[in-house]
Structure formats: structure tokens, C-alpha cells
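Colleague: Coordinates for the following, if possible.
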Amino acid sequence: MKDAFGAPQSLLILGGTSEIGLATARRLIARRTRTVFLAGRPSEALDTAAEGLRALGADVHTVPFDALDPASHEVTLGKVFAEGDVDMVLLAFGVLGDQARDEQEPLSAVHVAQVNYTGAVSASLVCATALQNQGHGSFVVLSSVAGERARRVNFIYGSSKAGLDAFAQGLGDALHGAGVHVMVVRPGFVRTRMTAGLPEAPLATTPEAVAAAIESGLRRRAETVWVPGTLRVVMSALRHAPRPLFRRLPV
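Modeller: Below you'll find the predicted structure:
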């Protein structure tokens, strides 16, 4: 259960090697989180991430999880909830893809869609049902400002995030009144391994800044969080820009 201050005592991260996910875990462990489940493909990176969190004093478990294997999600994630109540689930996995390549290789584009949307939908529904059954908990979904309006430079990734964003908002509406808090987080350009080597966009941020925004959003029980907050205004302007103008913008 969450403590008297509303901080989660147990955390499940879907995408256990995510830099944003791990930054969030470190921040929450420094508060009151004591049990962490890192779900991801078995790897040295996953084990290293777990050891790093254990060094901070948390009880950390690794969970084999593959976004591309939805048939396994119910059993795999069900085992986590069978261990006891989970106060917070953070969906933090995703792939950026390579827009130029993916346009030429449809199967590569499908891979992006399957990880970012299909896999996320499957895992989300399994976790949402478990949270609803236990009667409490927060479900946090890492979306992206790229989903606000598909742009020429990354419309494959952007469309997958747009789908996930719409799904998560609908999920939040469906769970309203069930004791489950759903929060959609929309970061801009985040300096991570995934974006290494790419031209840095304006208002770029860090995993630690996103983690701080997540923690703040949890306390406020926010439904949507922009990181940084200025992007709410920027993306609103882009979303409503007439298409002829939008096509001329260097975005």
C-alpha cells in the first residue's frame, strides 16, 4: 500500500533497463519505495540495473518480460501481482526506430508499432486489471510529445505514441472510480541512449527531470504531465497549426 504521504512502497517497471524508469525508481527509493520489480528481457544490463537499485537499499526482483510476446504477459506479470499488491506500475519501454529505414522496410516499421503500441496495450490491460482487482494503485504511461501530431521526420514513431497516448487516456477514463490512478507522461527530447547521436531538440530534458515530474504528478494525482511543462503550450500551437503552415515548419 502507499504510505501516509501517498508514496508507492512497491513499484513495477515495464522496461527494466529504461533510463527514465531507473531514474524514477532511484527517486522513489530515496523516498519510501522498498520493493521494485524490473521487467525486461533477461540480460546483463537488467541484472546491472537491479544491482544498482539494491545498493540503494531496495528489495529488487528481475522479471522476464518481452513486449513482443503478448501471449506471455498475463502469466508473467500475473506472477508479480501474486507476490502482493503493487502500488505503482510504470510503462517505460519503447523503441525509436529509424524513420528513413523504416519507410523503406515495412517490417521494421511494424516492429516499432508492435513494441510501442501492441505490446504496450497488452501489458497495460494485464496490469490495469490487476490494479483494479486489488482496488488501488497508480499506472503511469510514458508517452511522448511526438504523439501530439505526427511530423514528417518521425511519423512512424509518433503515430505509435499517439496510439498509446489515446489508449492510456481511454484506460484512465475506464478505470475512473475504481481506485486506480492513470497518468500519461509526455516528455519532449530526453537525453538517453535512445536519442544519442540525434540532433538535440529545443527544450531537451533528462531522465532525472522526467522522474521528478513523475513524482510530482503522482502527489497531485495528475492525469497528464508534460516535461518540461512549457511543451504543453508549444505542442498545442503545433497541433492546431493549419496543415499548409505545419508542412513548412522545420519540425
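Colleague: Could you use CA atoms for every contact and neighbour count after this?
Modeller: Noted.
Colleague: Report how many residues lie close to residue 71.
Modeller: For residue 71, the count of nearby residues is 13 (other CA atoms under 10 Å).
Colleague: Surely it forms part of a helix?
Modeller: Yes: membership of residue 71 in a helix is supported by DSSP: H, G, I helix; E, B strand; the rest coil.
Colleague: shouldn't residue 214 be in contact with residue 223?
Modeller: No: with contact defined as CA atoms under 8 Å, residue 214 does not reach residue 223; the gap is 10.7 Å.
Colleague: Of those two, which one has the most company?
Modeller: Higher neighbour count among residue 214 and residue 223: residue 214, with 29 against 16, using other CA under 10 Å.
Colleague: what about that one, which SS state?
Modeller: helix.
Colleague: Identify the residues contacting it.
Modeller: Contact analysis of residue 214 by CA atoms under 8 Å, 6 or more residues apart in numbering lists 24, 185, 225.
Colleague: how near is it to residue 123?
Modeller: For residue 214, the distance to residue 123 (CA to CA, to the nearest Å) stands at 20 Å.
Colleague: for residue 33, same thing?
Modeller: Per CA to CA, residue 33 is found 22 Å from residue 123.
Colleague: what's the burial count for residue 6?
Modeller: Counted with other CA under 10 Å, residue 6 comes out at 14.
Colleague: right, and it touches residue 220 too?
Modeller: No: with contact defined as CA under 8 Å, residue 6 does not count as touching residue 220 (9.6 Å).
Colleague: Just give the nearest non-adjacent residue to residue 114, would you?
Modeller: Nearest in space to residue 114, with sequence neighbours left out and distances taken as CA to CA, 6 or more residues apart in numbering, is residue 68 at 6.7 Å.
Colleague: this one as well, want them side by side:
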Amino acid sequence: MKDAFGAPQSLLVLGGTSEIGLATARRLIGRRTRRVHLAGRPSPALDAAARELGALGAEVGTVAFDALDPDTHEEVLGKVFAEGDIDAVLLAFGVLGDQARDEQEPSAAVRVAQTNYAGAVSAALVCGAALQRQGHGSLVVLSSVAGERARRSNFIYGSSKAGLDAFTQGLGDALHDDGIHVMVVRPGFVHTKMTAGLPPAPLSTTPDAVAAAIETGLRRRTEIVWVPWGLRPLMAGVRLLPRRVFRSITL
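Modeller: Model prediction:
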């Protein structure tokens, strides 16, 4: 259960090597989280992440999890919940893809969609049902401002995040009456290994800033979080642009 200050005592990170996921775990461990499960494909990086978080004072375990193998999600994640209640689940996996290549290789584009949307839908439904059965908890899903309006430069990635964002809001409505908190997080351009080499967009941010926003959102039971907050009015304007104008803008 969450403590008196609203901090989760147990955390499951789907995407256990995600820089945002790990930044969030570090921040929550500093605020009383004592049990962390890192779910991802087995790798030296996943093991190193577990050791790092363990050194901060948490009990940390790794879970073999593959977003692209939804047939295993119920069994794999079910075992995690069987070990004890989970106060917060952070769905942090995703791939950016390569827009130019993916347009020429439909199978690569499908892989982006399967990871970012289909795999996330499967994992979120499994975790949502588990939280519902235990009667409490939060599900945090990393979306993106790229899903607010698909851009020419990354519409494959953006469309996958748009679908995930809409799905998560609907799941939040479905679980609301059961007391389950579902939060959509919409970061802008985040400086990570995934975006290395790309020109930063306006109002870019960092994993630590996203983690701070997630922590605040968990405490306040916020449903939609923008990182940074200034993206909210900016994207409201972008959504209202006539298509011919939007098409002419290089973003």
C-alpha cells in the first residue's frame, strides 16, 4: 500500500532499462519505495540497472518480459503480482523507429506499432486487471506529445502514441469506479539515448524532469501530465492549425 504521504512502497517498471523508468525508480526509492520489479528482456543492462537500484536501498528483482510476446504477458506479470501487491506500475517501454526507413519497410513500421501500441495494450490490460483485483494502485503510461497530432517527420511513431494515449484514457475511465488511478504522461522531446543525434525540439526535457512530474502526479492522482507543462497550451494551438498550414511547418 502507499504510505501516508502517497508514495508507492512497491513499483513495477515495464521497460526495465528505460531511462525515464529508471529515473522514476531512483526518485521513488528516495521517497520510500522499497520493492522494485524491473521487467524487460534479459540483458546485462537490465542486471546492471537492478544492481544500481539495489545499492540505493531497495529490494530489486528482474522479470523476463517481452512487449512483442503478448501471449506471455498474463503469465509473466501474474507471477509478479502473486508475490505481493504492487502500488504503482510504470509502462515505460517503446521504440522511436526510423521514419524514413520504416516508410520503405512496412514490416519495420508494424514492429513500431506492435511495440508501442499492441504490446502496451496487452500489458496495460493485464496490469489493470491485477490492480483491480487487489483493490488499489496506480498505472502510469508514458505517451508522448507526438501523439497529439501526427507530423510528417514521425507519423508512424506519433500514430502509435496517439492510439496508446486514447486507449489509456479509456482504461482510466473503466477502472475509475474501482479506485484505480490511471495516469497518462505526455513528455516532449526527452534527451535520452533513443533521441541521441536528433535535433532537440522546443521545450525539450530530461528523464529526471519527467520522473519528478510522475512522482507529483502519483501523489496528486493526476490523470494527464504534460512535461514540461508549457507543452499543454502549445499543443492546443497546434491542434487548431488548419491542415494546409500545419503541413507547411517543419517540425
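Colleague: that older thread, which of the contacts of residue 214 of the first structure fall in helices?
Modeller: Residues of these located in helices (DSSP state H): residue 24.
Colleague: What segments of the stretch 1-150 of the second structure are strands?
Modeller: With DSSP state E, counting those that start in this stretch as the criterion, the stretch 1-150 of the second structure has strands at 10-14, 35-40, 59-64, 88-91, 138-142.
Colleague: So which elements touch the shortest one?
Modeller: Using 3 or more CA pairs under 8 Å, 6 or more residues apart in numbering; DSSP states H and E as the contact test, the elements touching strand 88-91 of the second structure are strand 10-14, helix 120-134, strand 138-142.
Colleague: Ok, which of these comes nearest residue 196 of the second structure?
Modeller: Taking CA to CA, strand 138-142 is the member of these nearest to residue 196 of the second structure, at 18.9 Å.
Colleague: What mean distance separates the closest one from the matching residues in the first structure?
Modeller: Compared with the first structure after the fit, strand 138-142 of the second structure shows a mean deviation of 0.2 Å (mean CA distance after the TM-score superposition for the first structure).
Colleague: Tell me what angle that strand forms with helix 120-134.
Modeller: Relative orientation of strand 138-142 of the second structure versus helix 120-134 (axes from the mean of the first three to the mean of the last three CA atoms, to 10 degrees): 170 degrees.
Colleague: Give me the packing partners of strand 138-142 of the second structure, helices and strands only.
Modeller: Packed on strand 138-142 of the second structure, when contacts are counted by 3+ CA pairs under 8 Å, 6+ apart, are strand 88-91, helix 120-134, strand 181-187.
Colleague: The ones you listed into a markdown table, with extra columns for distance to residue 161 of the second structure?
Modeller: Formatted as a markdown table, these follow (distance: least, CA to CA, whole Å):
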| stretch | distance to residue 161 of the second structure |
| --- | --- |
| strand 88-91 | 13 |
| helix 120-134 | 10 |
| strand 181-187 | 10 |
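Colleague: ok, and which of the helices and strands packed on strand 88-91 of the second structure has the densest surroundings?
Modeller: strand 10-14 (a mean of 26; mean count of other CA atoms under 10 Å).
Colleague: how about residue 160 of the second structure, secondary structure?
Modeller: helix.
Colleague: right, and it touches residue 147 too?
Modeller: Yes: using CA under 8 Å, residue 160 of the second structure is in contact with residue 147, at 7.3 Å.
Colleague: out of the two, which sits in the more crowded spot?
Modeller: Applying other CA under 10 Å to residue 160 of the second structure and residue 147 shows that residue 160 carries more neighbours, namely 26 against 22.
Colleague: For the stretch 151-251 of the first structure, which segments count as helices?
Modeller: Using DSSP state H, counting those that start in this stretch, the helices of the stretch 151-251 of the first structure run over 155-174, 207-220, 231-240, 243-248.
Colleague: Run the chain-centre distance for the second one.
Modeller: When distances are taken as CA atoms, centre = their mean, to the nearest Å, helix 207-220 of the first structure is centred 12 Å away from the chain's centroid.
Colleague: mean per-residue distance, it to the second structure?
Modeller: Taken against the second structure, helix 207-220 of the first structure registers an average deviation of 0.5 Å after superposition, with mean CA distance after the TM-score superposition for the first structure.
Colleague: just the last one next, same as before
Modeller: For helix 243-248 of the first structure, the mean deviation from the second structure after alignment is 0.8 Å (mean CA distance after the TM-score superposition for the first structure).
Colleague: who's in contact with stretch 90-98 of the first structure?
Modeller: So stretch 90-98 of the first structure is contacted by 11-16, 18, 20-21, 108-109, 112, 115-116, 120, 124, 139-142, 157, 194 (CA under 8 Å, 6+ apart).
Colleague: let's go with 6 Å and repeat that
Modeller: For stretch 90-98 of the first structure, contacts defined as CA atoms under 6 Å, 6 or more residues apart in numbering pick out 13, 14, 15, 21, 116, 140, 141, 142, 157.
Colleague: Could you list the buried residues of that stretch?
Modeller: Within stretch 90-98 of the first structure, the residues that count as buried by 16 or more other CA atoms under 10 Å are 90, 91, 92, 93, 94, 96, 97.
Colleague: repeat for stretch 101-109 of the second structure
Modeller: For stretch 101-109 of the second structure, the neighbour count (16+ other CA under 10 Å) marks 102, 108, 109 as buried.
Colleague: how much space between the first one and residue 68 of the second structure?
Modeller: Residue 102 of the second structure is 17 Å from residue 68 of the second structure, where distance means CA to CA.
Colleague: before we move on, what about the last one?
Modeller: If you measure residue 109 of the second structure against residue 68 of the second structure using CA to CA, the figure is 14 Å.
Colleague: Now which residue in the second structure aligns to residue 81 of the first structure?
Modeller: When the second structure is aligned by TM-score structural alignment, residue 81 of the first structure is paired with residue 81.
Colleague: Which residue, neighbours along the chain excluded, lies closest to its match?
Modeller: Spatial nearest neighbour of residue 81 of the second structure, excluding adjacent residues (CA to CA, 6+ apart): residue 130 at 7.0 Å.
Colleague: any idea how far residue 179 of the first structure is from the aligned partner of the one you found in the first structure?
Modeller: Here residue 130 of the second structure is matched to residue 130 in the first structure, going by TM-score structural alignment. According to CA to CA, residue 130 of the first structure stands 12 Å off from residue 179 of the first structure.
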